[in-house]
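Participant: Model the structure of this input:
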Amino acid sequence: MTIEFGLGLQAGPPKGQLHRFIGDLDTSLPQLDKFMSDLWMTDHFIWEDEPTHEALMTIAYLAGRYPHMNVGPIVLGQGYRNPALTAKMGATLQALSNGRFIMAIGAGWKLDEYLAYGYPFPSAGVRVEQLEDTLEIITRLWKAPGKVSYQGKHYQISDAYCEPKPDPIPTLVVGGGGNKVMRLAVRFADWWNLPDANFTYYNEHLTVLERHCEELGRDPKSLRRTWFGRIAVGKTEAQAKEFAGPRWTTYNAFVGTSSQILDQIAPFIEAGVDYFMFVVQGLPNPDVLGLLTEEVFPRLRS
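Facilitator: Okay, here's the model as predicted:
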C-alpha cells in the first residue's frame, strides 16, 4: 500500500499579512511537492474575525498558479451553493485545469456562518437529505448524456445540461462521520474522509463504514479511506506543541517529534488509511519543512 499526502491550506492569511497566503505556499511547496501532489482548501466564509478566503475561487487560482498540483475543497458545504451550479463549477474547473480537480463535499455544519451570510440552517437530518440530493444531481450532471432532470426532496433540476462533461469524471469525496453521511459515502463516493480524528474515533467509524458496505454490496476496499487535519512536528515535543497551539492536541491532530508522529500515524495505516491531508502548523518554518521532508514523509512512504 502506497501512502500519499495532500497539503491542507489555512482558511486564509494571518491578520494584516495578506501576502503570506501565497507567499508561504511559494516558500514551502518546492520542498513539500516532492511528497504532496494535491492542495486542499477548507470551505468557510468566516472564522470569527480572521481573514478567510472562499474555497472555489481560491482553488481555481491555485490550479493556475501551481500547474503541477491537483486542487480540491475539503469539504464543500452543500448548502452554500445550488447543487447544479456546484456541478457546473466543478466540470468547468476540471476542463480548464486539464483534469486536476477533486470534488469533496459534506452536509455542512458551521451555524454561525450560515446565519451571518443569510443561509437557512435546517436540522442535521434535513442537511443530510440535501446532501443526498446534491450528490444525485452532481453525479447525474457529470455522467448522464444530454439533458438531465431530477426531482429530489429538497433540490430539483429540469432539462439541465452540463456541457462539456468533465473528462475524466473528478474523484468524488464525501466527508463526515454521521451514520447517514457515511452511508451516502458508500453509495456515491470514491473516497471517504473523516477530519480531526484520533485513531480510536476513526476506527469506530470504520466499523460503521464497513457495515454499510456490506449492506449495500460494496467492496470496502473500493472506498478509499482518508484523513484530514493538523500536523505539528518539532525537534522537541515542546516545540511541536508551540506550533500546534492550544486548539490542536494528540486528541484531534498529530503533534510531537518525528518519531512520536510516526507512532501516532501507524495505526491509521494499519487500518487501511492510505491518504492524509495535512494542514501543517508552523509553515514555512525551515525546521518544520526539514523534519517533514527528511524524517516523517520518507519513513511513512517506506
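Participant: drop to CA atoms for contacts and neighbour counts, all remaining ones
Facilitator: Fine.
Participant: count of neighbours near Ala160?
Facilitator: When neighbours are defined as other Cα atoms under 10 Å, Ala160 has 14 of them.
Participant: Surely it and Tyr150 touch.
Facilitator: No: look at Ala160 against Tyr150 with Cα atoms under 8 Å: they stay out of range, at 9.2 Å.
Participant: ranges for the strands of the stretch 101-250 of the chain?
Facilitator: 103-106, 148-151, 156-160, 172-175, 191-195, 224-233 (DSSP state E, counting those that start in this stretch).
Participant: want to throw these into CSV with distance to Tyr201?
Facilitator: Supplementary listing: the strands of the stretch 101-250 of the chain in CSV, determined by distance: least, Cα to Cα, whole Å:
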stretch, distance to Tyr201
strand 103-106, 19
strand 148-151, 36
strand 156-160, 36
strand 172-175, 15
strand 191-195, 10
strand 224-233, 12
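Participant: Any idea which of those gets closest to Ile265?
Facilitator: strand 224-233 (10.3 Å; Cα to Cα).
Participant: Could you tell me the angle between that closest one and strand 191-195?
Facilitator: Taking axes from the mean of the first three to the mean of the last three Cα atoms, to 10 degrees, one finds strand 224-233 and strand 191-195 inclined to each other by 30 degrees.
Participant: Strand 224-233: which residues count as buried?
Facilitator: 224-233 (16 or more other Cα atoms under 10 Å).
Participant: Stretch 39-57 too?
Facilitator: For stretch 39-57, the buried set under the neighbour-count rule, 16+ other Cα under 10 Å, comprises 39-46, 51-56.
Participant: what residues does it touch?
Facilitator: Taking contacts as Cα atoms under 8 Å, 6 or more residues apart in numbering, the residues outside stretch 39-57 that touch it are 6-15, 58-59, 69-77, 113, 277.
Participant: Where helices are concerned, which of the residues you listed count?
Facilitator: When the contacts of stretch 39-57 are checked against helices using DSSP state H, the ones located there are 58-59, 113.
Participant: buried sites along the helix or strand Leu56 falls within?
Facilitator: When elements are defined using DSSP states H and E, Leu56 is found to belong to helix 55-65. Residues of helix 55-65 classed as buried by neighbour count (16+ other Cα under 10 Å): 55-56, 58-60, 62-63.
Participant: And for stretch 248-262?
Facilitator: Using 16+ other Cα under 10 Å as the burial criterion, the residues of stretch 248-262 that qualify are 248-250, 252-258, 261-262.
Participant: As a markdown table, the residues you listed with secondary structure would be great.
Facilitator: Output for the buried residues of stretch 248-262, formatted as a markdown table (DSSP: H, G, I helix; E, B strand; the rest coil):
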| residue | secondary structure |
| --- | --- |
| Trp248 | coil |
| Thr249 | coil |
| Thr250 | coil |
| Asn252 | coil |
| Ala253 | coil |
| Phe254 | strand |
| Val255 | strand |
| Gly256 | strand |
| Thr257 | coil |
| Ser258 | helix |
| Ile261 | helix |
| Leu262 | helix |
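Participant: Please provide the structure for the following sequence as well, for comparison with the first:
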Amino acid sequence: MRFGLFIPQGWRFDLVDVAPADQWATMLSLVHRAENQAAGEAVPGGEFAWESAWVYDHFHTTPEPSTEATHEAWSLMAAFAAATQRIRLGQMCTCMAYREPTYLAKVASTIDTISGGRLEMGIGAGWYEHEWRAYGYGFPTAGERLRALDEGVQIMSSMWRTGSSGTFEGKRYQVDGALCYPQPLQQLPVGDGGAEVPSIPLWIAGGGERKTLRIAAQHAQYTNFDGSPEGFTHKSGVLEAHCKDVGRDFGEITRSTNYNVVIGENDAEVAERLDWIEAHLRKSVPGKADREITNWRGGLLVGTPEQIVERLQGMGSRGLEYAITYFQEAAYDTSGLELFEKQVIPELQ
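Facilitator: Next up, the predicted model:
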C-alpha cells in the first residue's frame, strides 16, 4: 500500500494555535519531515514512509467559515515544489469551476516543471456552497458542476498532451487554441499502444455513481472515494461497471481514499488523543463540534498500530492501494505521525 500525508493548512482549524507569521514555517517543516522520513526497520532498505504530501483546495475553514487562515492550495503547490526534492505533491481535490481549465492546465504544467515532474492533479466537481457564493461563483446545480468537471478534464488533458486546447465547443466551456508551454515533464501512456506523452496523473475524486465515477472510468489514473469497507467495495463495483461500459481496463485505475488517523501505543493513549481532539474542536467550532467529534471517534483508523494495520490490510483485500492520511494534531505534535510511520506503514509496504 502507498501512503500520502495531508499537510495542515488551516482549513480544518489545524493551525489555530500557530501564530500567523509562523504558519508557513510549520507547513514547510512538515513537508520536509514527510519527504525525509524513512519507514520503520521492518521495511528492507529503509524506504521512505510517505510517497506524497497533500493539501485541500478550499478558501474558508470547515465545518464553518471563520477568520482563521486557510492557505490557498495552488500557491502552496508552487511553494512546496520549489522547496522539496523528492516527495510528490497533490491537492484533494481541486474544484474544477474555481479556475478556468485552460488556466489551471497552465498552472499545473508550470508547477510540474518546477517540481521536476512530481505533481498529482486531484480534481472534482466541488461542494462547499458557502465558499462558492462568497467568492462570486454562484452555486450551479450538481449537473452543471459535473459538466464542468467532465469538459474541464478533457481540455486539460489535451493541453498537456499536445500543448494546445485545440477547438473545444462544450456546453460549459468554449476554447480555441489555448497554448500550454511548458508542457508537463511527466510522461504517461495513452491509447492501446501505450505510447507516452506529456501529462499529469489525474485523481478524479468523488463517489457519484452516475456521473463522477463514469468520468473517472474515462479519464482517471486514480480515484478517491468512500473509505468505509462496505462503501469502498460498492463504489469499486460501480467504477468497474463503468470501465467495462467505456472499454477501459479497470486495473489501470488506482483506487485511493482519505482517512483521519488517531493512533496510540495502547487504548489509554488513543483515548487521550481523542480527548485532545474533542477539546480542540469544542474550542474551534463549538456550534458544530458534536458531529465532528462523532466522525472522529467512529473513524476506521482509530486505534493501536496493530488494530490499524489489520483494518488497512482488510481494505487492501478490497482493492485499496493508496491511503491519504490526516492527523489533526500534526502542527503541534508529531508523535502520532511517528508511530504510524514506524509501526503501521512498514507492515503494509
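Participant: hmm, back to that, of the contacts of stretch 39-57 of the first structure, grab the buried ones for PyMOL.
Facilitator: To isolate the buried subset of those in PyMOL, counting by 16+ other Cα under 10 Å, use the following:
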select buried, resi 6+7+8+9+10+11+12+13+58+59+69+70+71+72+73+74+75+76+77+113+277
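Participant: Could you tell me which of the contacts of stretch 39-57 of the first structure belong to strands?
Facilitator: Residues from the contacts of stretch 39-57 of the first structure lying in strands, with DSSP state E as the criterion: 6-9, 70-73, 76-77, 277.
Participant: the helices in the stretch 201-302 of the first structure, which residues?
Facilitator: Taking DSSP state H, counting those that start in this stretch as the criterion, the stretch 201-302 of the first structure carries its helices at 237-244, 258-270, 286-291, 297-301.
Participant: average gap between the third one and the second structure?
Facilitator: When the second structure is superposed, helix 286-291 of the first structure averages 2.7 Å from its matched positions, counting by mean Cα distance after the TM-score superposition for the first structure.
Participant: remind me, longest helix of the second structure?
Facilitator: Among the elements of type helix in the second structure, defined by DSSP H, the one spanning the most residues is helix 142-162.
Participant: and for it, what span of the first structure is it aligned with?
Facilitator: Structural correspondence for helix 142-162 of the second structure: residues 124-144 of the first structure, per TM-score structural alignment.
Participant: buried set for the matching stretch?
Facilitator: By neighbour count, with 16+ other Cα under 10 Å as the criterion, the buried positions of stretch 124-144 of the first structure are 127-142.
Participant: Of these, which pair is most distant in space?
Facilitator: The two members of these with the most space between them (Cα to Cα) are Arg127 and Trp142, at 22.2 Å.
Participant: who's in contact with Arg214 of the second structure?
Facilitator: When contacts are counted by Cα under 8 Å, 6+ apart, Arg214 of the second structure is found next to 239, 242-243.
Participant: now, among the residues you listed, which is nearest to Ser29 of the second structure?
Facilitator: Distance from Ser29 of the second structure was checked for each of those by Cα to Cα. The minimum falls on Leu239, at 37.4 Å.
Participant: Quick one: map the closest one onto the first structure.
Facilitator: For Leu239 of the second structure, the residue aligned by TM-score structural alignment is Leu209.
Participant: So what's the residue count around that match?
Facilitator: The criterion is other Cα under 10 Å. On that basis, Leu209 of the first structure has 22 neighbouring residues.
Participant: What's the match for Ile111 of the second structure in the first structure?
Facilitator: In the first structure, the residue matched to Ile111 of the second structure (TM-score structural alignment) is Leu93.
Participant: Tell me how many other residues surround its match.
Facilitator: Neighbour count for Leu93 of the first structure, taken as other Cα under 10 Å: 22.
Participant: isn't it right next to Ala60, touching?
Facilitator: Yes: taking Cα under 8 Å as the definition, Leu93 of the first structure is a contact partner of Ala60 at 6.8 Å.
Participant: isn't Met69 of the first structure right next to Arg100, touching?
Facilitator: Yes: the pair Met69 of the first structure and Arg100 qualifies as a contact (Cα under 8 Å) at a distance of 7.2 Å.
Participant: And the strands of the stretch 101-250 of the first structure: which comes nearest Leu29 of the first structure?
Facilitator: The nearest among the strands of the stretch 101-250 of the first structure, by Cα to Cα, is strand 224-233 at 16.1 Å.
Participant: Specify, as a residue range, where the closest one falls in the second structure.
Facilitator: For strand 224-233 of the first structure, the matching stretch in the second structure spans residues 254-263, with TM-score structural alignment as the criterion.
Participant: how big's the offset between that stretch and the first structure?
Facilitator: Between stretch 254-263 of the second structure and the aligned residues of the first structure, the post-superposition mean distance stands at 1.2 Å (mean Cα distance after the TM-score superposition for the first structure).
Participant: do you know how far the closest residue to Ser164 of the second structure other than its chain neighbours is from Glu151 of the second structure?
Facilitator: By the measure of Cα to Cα, 6 or more residues apart in numbering, the closest residue to Ser164 of the second structure outside its immediate chain neighbours is Leu179, 4.5 Å from it. To Glu151 of the second structure, Leu179 of the second structure is 17 Å away according to Cα to Cα, to the nearest Å.
Participant: Now the common contact residues for Met69 and Arg100 of the first structure.
Facilitator: Overlap of the contact sets of Met69 of the first structure and Arg100 (by Cα under 8 Å, 6+ apart) consists of Ala63.
Participant: Met277 of the first structure matches what in the second structure?
Facilitator: Per TM-score structural alignment, the equivalent position to Met277 of the first structure in the second structure is Ile324.
Participant: how about its match, what does it touch?
Facilitator: Counting by Cα under 8 Å, 6+ apart, Ile324 of the second structure touches 3-6, 256-259.
Participant: Kindly recompute the last result at 10 Å.
Facilitator: Neighbouring residues of Ile324 of the second structure by Cα atoms under 10 Å, 6 or more residues apart in numbering: 2-6, 50-54, 92, 224, 256-261.
Participant: so who does the residue nearest in space to the middle of the second structure touch?
Facilitator: Nearest to the mean C-alpha position of the second structure, counting by Cα atoms, centre = their mean, stands Met92 at 2.7 Å. For Met92 of the second structure, the set of contacting residues under the criterion of Cα under 10 Å, 6+ apart consists of 6, 54-58, 73, 120-124, 203-205, 224, 258, 324.
Participant: And Glu209 of the second structure, by the same measure?
Facilitator: Neighbouring residues of Glu209 of the second structure by Cα under 10 Å, 6+ apart: 215, 234-235, 238-239, 242.
Participant: switch the cut-off to 8 Å
Facilitator: Applying Cα under 8 Å, 6+ apart, we find Glu209 of the second structure in contact with 235, 238-239.
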